[in-house]
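Chemist: missing the sequence, but the structure's below:
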């Protein structure tokens, strides 16, 4: 997926994700990598203020074999 396609997908998902997030939420935990990407784009621009986190990036590490 190109960077432009990823940005368009994240932008489209952001509106729906914002509608699903409780404005009073203190923390948001994502277990899905693309959802984490959307959250990561929303925090710097101030659209969400809750902390967000992920459990593991192991699935995205390259094998060194």
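Modeler: Perfect, I can see it now. Note that the structure is predicted; figures quoted are calculated from it, not measured.
Chemist: Could you use CA atoms for every contact and neighbour count after this?
Modeler: Noted.
Chemist: got the contact list for residue 39?
Modeler: 14, 52 (Cα atoms under 8 Å, 6 or more residues apart in numbering).
Chemist: what kind of secondary structure is it in?
Modeler: helix (DSSP: H, G, I helix; E, B strand; the rest coil).
Chemist: do residue 52 as well
Modeler: strand.
Chemist: Grab the nearest non-local neighbour of it.
Modeler: residue 28 (4.6 Å; Cα to Cα, 6 or more residues apart in numbering).
Chemist: next, the one to line up against it:
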């Protein structure tokens, strides 16, 4: 998100950033299943795309044992 502010006082700057933060938090996000949901959703044979994502997440997110 790009935000430009020309507020004159510090109170105005604070208000602008509060409004921007609320807009970001309230923005609709594309539906992404959680890790737990994606692992339990399709227990049969995962597609190549799904299994490659899981393999990458194991490599990237858990490098230390």
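Modeler: Now that the structure is in, tell me what you want to look at. Treat the numbers as computed from the prediction; the structure is a model and nothing was measured.
Chemist: Post the TM-score for the overlay when you can.
Modeler: Here the TM-score for the pair of chains, by TM-score structural alignment, normalised by the length of the first structure, is 0.28; 27 aligned residues with a Cα RMSD of 3.1 Å.
Chemist: Settle this for me: the residue nearest to residue 52 of the first structure is touching residue 42, isn't it.
Modeler: No - look at residue 28 of the first structure against residue 42 with Cα atoms under 8 Å: they stay out of range, at 11.9 Å.
Chemist: For the first structure, which segments count as helices?
Modeler: Along the first structure, the segments classed as helices by DSSP state H run 3-20, 33-42.
Chemist: Please report how far residue 15 of the first structure lies from residue 51 of the first structure.
Modeler: According to Cα to Cα, to the nearest Å, residue 15 of the first structure and residue 51 of the first structure sit 18 Å apart.
Chemist: If you count neighbours, what's buried in the longest helix seen in the second structure?
Modeler: Longest among the helix segments of the second structure by residue count, using DSSP H, is helix 10-26. Buried residues in helix 10-26 of the second structure, counted by 16 or more other Cα atoms under 10 Å: residue 16.
Chemist: helices or strands up against that helix?
Modeler: If you count contacts as 3 or more Cα pairs under 8 Å, 6 or more residues apart in numbering; DSSP states H and E, helix 10-26 of the second structure packs onto no helix or strand.
Chemist: How many neighbouring residues does the residue nearest to residue 52 of the first structure have?
Modeler: Other residues within reach of residue 28 of the first structure, judged by other Cα atoms under 10 Å, total 16.
Chemist: Cool, thanks, talk later.
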